[in-house]
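Participant: Predicted model follows, preceded by the sequence.
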Amino acid sequence: MKILQVGLGNNPGGMEAFVMNYFRELARQGVSFDFVSMYGTIAYEKEILELGGRVFYVPNIKKDYFGYIKAFRKLLSREKYDVVHVNMLSAANIVPLRLAKQAGVRKVIAHSHNASAPGIVRKLMDGVNRPRMKHYVNEKFACSEKAGRWLFGDRAFERGEVTLVANAIETDKYGFSESNRRKIREKLGISGDALVVGHVGRFQVQKNHEAILRIFHEIQRKEPAARLCLIGDGELKEQIQEQAKKAGVLDKIIFTGVCQDVERYLSAMDVFLFPSLFEGLPFTLLEAQANGLPCVISDQITGEAVLSRENVTMISLAESPEKWAKAVFKMKEAGRIEREEAARRLAEAGFDIHKEGQKLMLLYGR
């Protein structure tokens, strides 16, 4: 079976993590993915190639629309894919769906990984393209009910046209490690008893780093030894660093950049802070819960992502930074869930990649 994955960017995020988690699992069974990218590089390219995948580059559709179409059509004509899996944060670009349909691909999948579209232009294009998608796809996937209803509509979801495909992870990989906690804290120069609040996510509007800074400022007022660990990269990183400097907390924040070993950093944290403005179903929250971490999250995150009610607190974004800070301190006292229990809960909720990988292959073949 020949499968083409579309939509991955050059900055590893949740959508990229989804594809790679399934690719790693299926590669063990001899299944390979091809990837197409309109950026100069693609996230995880070295690993993709090591796993036997292939990467094809096409012109950026925003810079060379007709060049993009020509190159994409040529790829589809040459490779004769059985499945074209288009991973989408919105319907702003449905050209791959149309081209795959025109090429006679047996299964054309539109997969919703988000629950909102940031930016005026993207919102406009999303609104124009949504009604047209139905002409090109024969499978609708979503990472959560919220993401499915948002992209495909309530009626399509209620008619059973949307298949939920879990943002599954390798639960053992993200389990808590005392050794990793000690080593990462030593590497970062953090004392063993200092409160470490952590976040994993791209520096973009959706992740709401400005709120993280306001909350951390309140935490600092009560516990000056506390540290904030921000994992990720993105276009707003320098802006956030400047705001942290003005707030007088820059020297208390650790900016790690993109990490390939996030699980080690999770073990070094005490509380996971996640005040996102919107999400589909965030991988990083699942990874934090697999680590047993207490989490303080926004009420905009789907309840499907909350697996441990006793150590996940959901708060309205309308609440004050002081209330968020109080929740952080409270959750820190609650402590971690045991490693084995955390893994059991993820598996029972359908987020174990070993089981979900088999389900995805059945969906590809049906």
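Facilitator: In hand now; what should we look at? Numbering: from 1, shown residues only.
Participant: From now on I want contacts and neighbour counts done on CA atoms only, so please keep to that.
Facilitator: OK.
Participant: for stretch 52-64, the distance to its chain's centre please.
Facilitator: 21 Å (CA atoms, centre = their mean, to the nearest Å).
Participant: Could you do stretch 193-212 as well?
Facilitator: Using CA atoms, centre = their mean, the offset of stretch 193-212 from its chain centre is 14 Å.
Participant: One more to weigh against that first structure:
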Amino acid sequence: MKILIINTVPFMRNGISTVIMNYYDVLRKNNIIEFVINNEIEDDYKMHIESTGGKIYCWGSRNRKPISYSKKLRQLLKMNDYDIVYIHGNSSTLSVELFSARKLKVKKVVHAHNVVTEHPYIDRVLKKYFLKHYDLGFAASEDAGKFLFNQNDFIVIPNGIDMKHFYFDVLKRKEIREKLKITDDTKLLLQVGTFTKQKNHDFSVKLMSNIHDNKIKMIFLGEGELLNELRSKIKEKGLTNNIIFQTPSNDINGYFSAADAVILPSLWEGLPLVGLEAQASAVPLAISDTLDRRLNICDTVVTLPLKIEPWKKWIIEEITLNSERDVKKNQRDIEYAGYDINKNAHDMELYFKKISGL
């Protein structure tokens, strides 16, 4: 099959882009894959796609110039014999892509990733058109599907991961902690995610301010629009030695190994990939009770309300330094729960073939 994947969010190190890349690495083995991206792409992603035979089209910002973007996309779809156009996003603004593909033989597949949108008014305006013009709906979770597709049918395709990439690496733990000057007797927390309101780094800053213990430190691994604002807040609260900023890394497993616990205090979210990855590496994980309940798969996960005291108590009383991690058990549980990337990509391929008549 020839598949055009469209990422409607910036193709940087965020949840949607990571999901897309995970599925790309499986789907590319049997299919021709090309990409349309919104405005920018992470250098590592670009190099990986191009080095593995993929092709990338980038026409600037989809949001700033939707008419120009739509015209170019329609021209691309007309000139190429794609079997599937596979569109990833969070709202009915995906109607832009569906309109570009109108009355063409290519099958239109939409993948819902979240339970909220930054464009609620436009989402409502476009919803009626959106619901009538796609051929197949996928969703990362039941809640994400209901949010985007309303009463229409959709298929849940969980955010699968390739579990062979996750294990407890003692050498990486030592290397990263030494690089960051984290002593062996210091508890190290990790929060992975873009610096946006959704990820709720403000809560983590308040948490660390409340704990204020030099033997408990936290890494913020990410990038995003609120970076400078977060730096200022951390400086104001005197936490510059307690909270460490790190840019996104290919070596996420190394950071899981270095950490003694991972926290995900998101205000809202579907089923965050980093939550699965943390469980696959068997690092203790705390998630907010706003997250999809199906993320709670392994014994290493605890769900907490977004109040400081329960998180503080868990960190101080429950988290131990460099405790043993039963990676094999966790990965068996994750596979049984339906989050194995290879099986999920195979199922996805079967759906593509079915609607394409191949």
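Facilitator: Structure's in. What do you need? None of the values given here were measured: they were computed from a predicted structure.
Participant: Give the equivalent position in structure 1 for P272 of structure 2.
Facilitator: Aligned by TM-score structural alignment, P272 of structure 2 pairs with P282 of structure 1.
Participant: ok, that match - contacts?
Facilitator: 14, 167, 305 (CA atoms under 8 Å, 6 or more residues apart in numbering).
Participant: which residue packs closest to N22 of structure 2, ignoring adjacent ones?
Facilitator: In this structure, N22 of structure 2 finds its nearest non-sequential neighbour in I161, 6.8 Å apart by CA to CA, 6 or more residues apart in numbering.
Participant: And that neighbour, how far from L189 of structure 2?
Facilitator: Distance of I161 of structure 2 to L189 of structure 2, given as CA to CA, to the nearest Å: 22 Å.
Participant: Thought V36 was touching S61 of structure 2, still the case?
Facilitator: No. In this structure S61 of structure 2 lies outside contact range of V36 using CA atoms under 8 Å: 11.3 Å.
Participant: can you map out the helices along the stretch 251-366 of structure 1?
Facilitator: 262-268, 283-290, 321-334, 339-348, 353-365 (DSSP state H, counting those that start in this stretch).
Participant: packing partners for the third one?
Facilitator: Which is helix 321-334 of structure 1. Packing contacts for helix 321-334 of structure 1, counted by 3 or more CA pairs under 8 Å, 6 or more residues apart in numbering; DSSP states H and E, involve helix 209-222, strand 271-274, strand 295-298, strand 312-315.
Participant: Map A345 of structure 2 onto structure 1.
Facilitator: Looks like A345 of structure 2 aligns to G357 there (TM-score structural alignment).
Participant: residues in contact with that match?
Facilitator: Counted by CA under 8 Å, 6+ apart, G357 of structure 1 has contacts 22, 25-26.
Participant: could you dump the helices and strands packed on helix 321-334 of structure 1 to CSV with mean neighbour count?
Facilitator: Converted to CSV, these look like this (neighbours: other CA atoms under 10 Å):
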stretch, mean neighbour count
helix 209-222, 20
strand 271-274, 28
strand 295-298, 24
strand 312-315, 20
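Participant: Can you add distance to R344 of structure 1 and give the ones you listed back as JSON lines?
Facilitator: Output for these, formatted as JSON lines (distance: least, CA to CA, whole Å):
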{"stretch": "helix 209-222", "distance to R344 of structure 1": "30"}
{"stretch": "strand 271-274", "distance to R344 of structure 1": "20"}
{"stretch": "strand 295-298", "distance to R344 of structure 1": "18"}
{"stretch": "strand 312-315", "distance to R344 of structure 1": "16"}
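Participant: Just tell me which of these ends up closest to E186 of structure 1.
Facilitator: strand 271-274 (18.2 Å; CA to CA).
Participant: Next one: the aligned partner of Y265 of structure 1 in structure 2 from Q279 of structure 2, what distance?
Facilitator: Here Y265 of structure 1 is matched to Y255 in structure 2, going by TM-score structural alignment. Distance from Y255 of structure 2 to Q279 of structure 2, counting by CA to CA: 13 Å.
Participant: what does N200 of structure 2 give?
Facilitator: Applying CA to CA, the value for N200 of structure 2 to Q279 of structure 2 is 20 Å.
Participant: more neighbours, those two?
Facilitator: Shown here are N200 of structure 2 and Q279; by other CA atoms under 10 Å, Q279 has more neighbours (26 against 18).
Participant: That one and N296 touch, don't they?
Facilitator: No. Using CA under 8 Å, Q279 of structure 2 is not in contact with N296; the gap is 9.2 Å.
Participant: follow-up on the earlier one: ok, the contacts of G357 of structure 1 vs G40 of structure 1, which is closest?
Facilitator: Y22 (23.5 Å).
Participant: and the closest one, how many residues sit next to it?
Facilitator: Neighbours of Y22 of structure 1 (other CA under 10 Å): 22.
Participant: Need the counterpart of it in structure 2.
Facilitator: Using TM-score structural alignment, the partner of Y22 of structure 1 in structure 2 is Y23.
Participant: where's that match, which helix or strand?
Facilitator: helix 15-27 (DSSP states H and E).
Participant: Could you check the angle that helix makes with helix 273-280?
Facilitator: Orientation check (axes from the mean of the first three to the mean of the last three CA atoms, to 10 degrees): helix 15-27 of structure 2 against helix 273-280 gives 60 degrees.
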